[in-house]
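>>> coordinates for the following, if possible.
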Amino acid sequence: MNPDLDRLHPYPFEKLAALKAAVSAPSDVKDIMLSIGEPKHEPPAFVLDTLVKNLNKLSNYPTTKGLPELRNAIAHWASRRFQLTAGTFTAEHHVLPVNGTREALFAFAQAVIDHRKPDALIVSPNPFYQIYEGAALLSGAEPYFLNCTPENNFIPDFASVPATIWERCQLLFICSPGNPTGAVMSTAQLKELISLADQYDFVIASDECYSELYFDEKNPPAGLLQACAELGRNDFARCVVFHSLSKRSNLPGLRSGFVGGDAKILEKFLLYRTYHGCAMPVPTQLASIAAWEDETHVIENRDAYRQKFDAVLEILDGVLDVAKPDASFYLWPKTPIKGEIFAQQLFAQQKVTVLPGSFLAREAQGINPGEDYVRMALVAPLAECIEAAQRIKQFVKSL
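Next comes the predicted model:
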């Protein structure tokens, strides 16, 4: 067996299950789950209709590259959304459909990392989506974590990273809007990273799966491709983005997203994926086209999250050290006691499940930046989110 499998950490939700199993919770109240980032809003009916109407196409083998119609829909969406120069982001060369960003983020590292070079690093934010770490370890690279703290507005301080680290870096994972903090990187910050990638010859993998969950309709989060376009970097060299329908369209079970960017990298990634055996089923592709071509349901989705954030933050005002994030559907409150104890005792007393921030982070530069935090995913219906906030308020007041 691959010995690096033994280096993988249990997934955060395994740790959470063990934490909850050590206590008992009230039996007479409903368990409200704010722990997992699984959208609970209704999926768009027209997408489900498209899926059902095309189930007969399961008799066809799909191609790894995907239907031209799907790649065209994605290219048009990304070009509009990120203000790309007309004709530069093409369906033929700059887009690959993938079975959700989780699968693609992991696979991308396996294709990009040259493990034959000694001391290869994959650099990522801390806290982070655990796939980044697993992808690093199983690609033959070592993970290197950059702490996201209030002092740097929960964005890694890239300027403080030593040149010796950048020289070893082969792949940089970034996540904007961030999981779990919701922090959004500016185009200026993205441009600085592109400059570093050129200087030190590494690839940037930008996880942007929360990019469509934001509060100001006139000010959507910037993306890595957008920064490229503003630089006139129309080949998107060293830059690859990951997008998904899971959060944007409330379709986590569809397992549909795309990878886009540097055509030379994607050409090799397509070759890898051809052997990987990860082609998207044709009915899924056709349903995905319908989703990418419609914005009305996405706007309605954002409205629903705004209502939940406003209601929950009003209840928690003065109770927890918490603020509305730049984007995403997460709250990242600082807890008055250690995050693990807070999560365990909150469940024991109020049967509300949140995720300890320490489970999403590692100790780096002498600290675990998630230790005094919990992540709350406002994915439950509005009434449940309000009830959860009221229970959390009652719990904090009891401390």
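
>>> when you work out contacts or count neighbours from here on, use the C-alpha atoms and nothing else.
Noted.

>>> what sits against residue 381?
Residue 381 is in contact with 40, 41, counting by CA atoms under 8 Å, 6 or more residues apart in numbering.

>>> correction: the previous question concerned residue 181.
Per CA under 8 Å, 6+ apart, neighbours of residue 181: 154, 325, 330, 331, 332.

>>> where does the second one land in three-state SS?
Per DSSP: H, G, I helix; E, B strand; the rest coil, the secondary structure class of residue 325 is coil.

>>> measure it to residue 210 for me?
12 Å (CA to CA, to the nearest Å).

>>> helices of the stretch 101-250 of the chain, start to end?
Here the stretch 101-250 of the chain has its helices, by DSSP state H, counting those that start in this stretch, at 101-112, 131-139, 163-168, 187-200, 224-230, 245-248.

>>> now the third one, how far from the chain's geometric center?
Spelled out, that is helix 163-168. 25 Å (CA atoms, centre = their mean, to the nearest Å).

>>> before we move on, what about the first one?
Helix 101-112 sits 13 Å away from the centroid of its parent chain (CA atoms, centre = their mean).

>>> and it, what does it pack against?
For helix 101-112, the helices and strands in contact under the criterion 3 or more CA pairs under 8 Å, 6 or more residues apart in numbering; DSSP states H and E are helix 131-139, strand 169-175, strand 203-207, strand 239-244, strand 257-261, helix 263-276.

>>> and this one, so I can compare the two:
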Amino acid sequence: MNTPERFSNLPDYAFPRLRKLLHGTEPGGEVVDMTIGEPRHGMPGFVAPVVAQTVDEFAKYPPNEGTPELKAAISGWISRRYGVSLDPETRVMALNGTREGLFNACLALCPERAANGDTPTVLIPNPFYQVYAVAAVAAGAEPVFVPATAETGFLPDFASLPEDVLARAEIAYLCSPSNPQGAVADALYWRELIGMAEGYGFRIFADECYSEVYRNAPPPGVLQVAAEMGADPEKIVSFHSLSKRSNLPGLRSGFVASGPANMAEIKRLRAYAGAPMPLPLQRVAELAWCDEAHVEESRALYARKYAIADEIFAAWPEYTPPQGGFFLWLKVDDSEQATLKLWRETGVKVLPGAYLGREVAGVNPGAGYIRVAMVTKDTDELQDGLTRLRDCLAG
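So this is what the prediction gives:
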């Protein structure tokens, strides 16, 4: 199968589809953009000084896997956050954000054939972050979309899949806290999924980029639970980012952590196809992983946003307060119609949930929802936008 054929069945990415939906329609009020998950809280104060102090390092080729100092900072953060000690040289690698890692790790680790000789499957929550499906298709695997609905606690029930699908599984993607629903996988969920991974022989790709944006207790991480179980570290691949944690989406900085054998394969592909972060940006990332004060300040602002949303949508049908992340996943009759109505009548811009899901057996689990990003720096703007949204769609 050549590349055009392989990708021909993929729908357009969510944001080009949104632009087409709204094209030609004027906003019905002052625009409040709640579409993209781009944090707008203040950046850490050390960013500009560090870049200024290290600007001469733009003249150097950066280390492909991350500087020793950055890898040590990442390993130290993992130890403080999850109580897990990982060798920074063999167990972690810096990334240009998690999207790069989520895609390239699938190419590096998904075999051309499953153990039984059939086409491998890649298990994907539905709805989902769209890079998961593109990575599966690029690797020549069959993407299998697993509904993550209110009935399953907005997390995929992988155990409900047919035996033959699980027998061919090579990778299972899971985002916790989840995008778009804000559901958190607890320790029991992780233990059961890790048990399945060891039993069926697949790897868990844990997208944990929202791990530091939460309501109450810190979400348990896959590295933490796997270590407590004594699980095979090669079954676990964890991805983290500074985009959400540190309000640095433009830094394009994250990391991947796994077992030494997995990391060797990921690094080998990175040597040929990866683009390392410029050195001044690696210096910023090093400090960001070592500092928690700016993270706590940002999380306190999100706590106020949760409270605002809970109050405004207290009477909203089937309102489920997010336990983590910064999205609201609001029930509507039709996601496209609701999005268009909001834009036309209020100027509030949201994302149709249907654009984040895939239709399986005639059902798209995102079609009856809209995703609302609570990323504004100003809580007054947030309150105004959410109030307009509620009054428009509840009327």
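
>>> re earlier: so which of the helices of the stretch 101-250 of structure 1 is nearest residue 70 of structure 1?
helix 245-248 (12.9 Å; CA to CA).

>>> circling back: okay, the helices of the stretch 101-250 of structure 1 in a markdown table with mean neighbour count next?
Output for the helices of the stretch 101-250 of structure 1, formatted as a markdown table (neighbours: other CA atoms under 10 Å):
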| stretch | mean neighbour count |
| --- | --- |
| helix 101-112 | 20 |
| helix 131-139 | 21 |
| helix 163-168 | 16 |
| helix 187-200 | 17 |
| helix 224-230 | 23 |
| helix 245-248 | 23 |
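
>>> one step back: more neighbours, residue 325 and residue 210 of structure 1?
Using other CA atoms under 10 Å, the more surrounded residue of residue 325 of structure 1 and residue 210 is residue 210, with 24 against 20.

>>> corresponding residue for the more buried one in structure 2?
Following TM-score structural alignment, the counterpart assigned to residue 210 of structure 1 within structure 2 is residue 210.

>>> just give the nearest non-adjacent residue to its match, would you?
Distances taken as CA to CA, 6 or more residues apart in numbering put residue 325 closest to residue 210 of structure 2, at 5.3 Å, once the chain neighbours are dropped.

>>> that older thread, among the helices of the stretch 101-250 of structure 1, which comes closest to residue 282 of structure 1?
helix 245-248 (15.9 Å).

>>> once aligned to structure 2, how far is the closest one on average?
Once the two are superposed, helix 245-248 of structure 1 sits an average of 0.1 Å from its aligned residues in structure 2 (mean CA distance after the TM-score superposition for structure 1).

>>> could you pull out the strands for the stretch 1-150 of structure 2?
Here the stretch 1-150 of structure 2 has its strands, by DSSP state E, counting those that start in this stretch, at 32-33, 92-95, 121-126, 142-147.

>>> and residue 53 of structure 2, which of these is closest to it?
Comparing the strands of the stretch 1-150 of structure 2 under CA to CA, the one sitting nearest is strand 92-95, at 21.3 Å.

>>> the closest one: average distance to aligned residues in structure 1?
Superposing on structure 1 and averaging over aligned pairs (mean CA distance after the TM-score superposition for structure 1), strand 92-95 of structure 2 comes out at 0.3 Å.

>>> which residues sit against that strand?
65-66, 70-71, 74-75, 86, 101, 252-258, 263, 267, 276-277.

>>> one step back: aligned to the residue nearest to residue 210 of structure 2, what sits in structure 1?
So, by TM-score structural alignment, residue 325 of structure 2 is matched to residue 328.

>>> same check on residue 228 of structure 2?
Match for residue 228 of structure 2 (TM-score structural alignment): residue 230.

>>> same question, residue 255 of structure 2
Under the alignment (TM-score structural alignment), residue 255 of structure 2 pairs with residue 258 in structure 1.

>>> might you report the residue contacts of that match?
Contact analysis of residue 258 of structure 1 by CA under 8 Å, 6+ apart lists 74, 95, 96, 97, 98, 99, 100, 101, 242, 243, 244.

>>> so which of the residues you listed comes closest to residue 385 of structure 1?
Checking the contacts of residue 258 of structure 1 against residue 385 of structure 1 by CA to CA gives residue 244 as the nearest, at 24.4 Å.

>>> with that, I have no additional questions.
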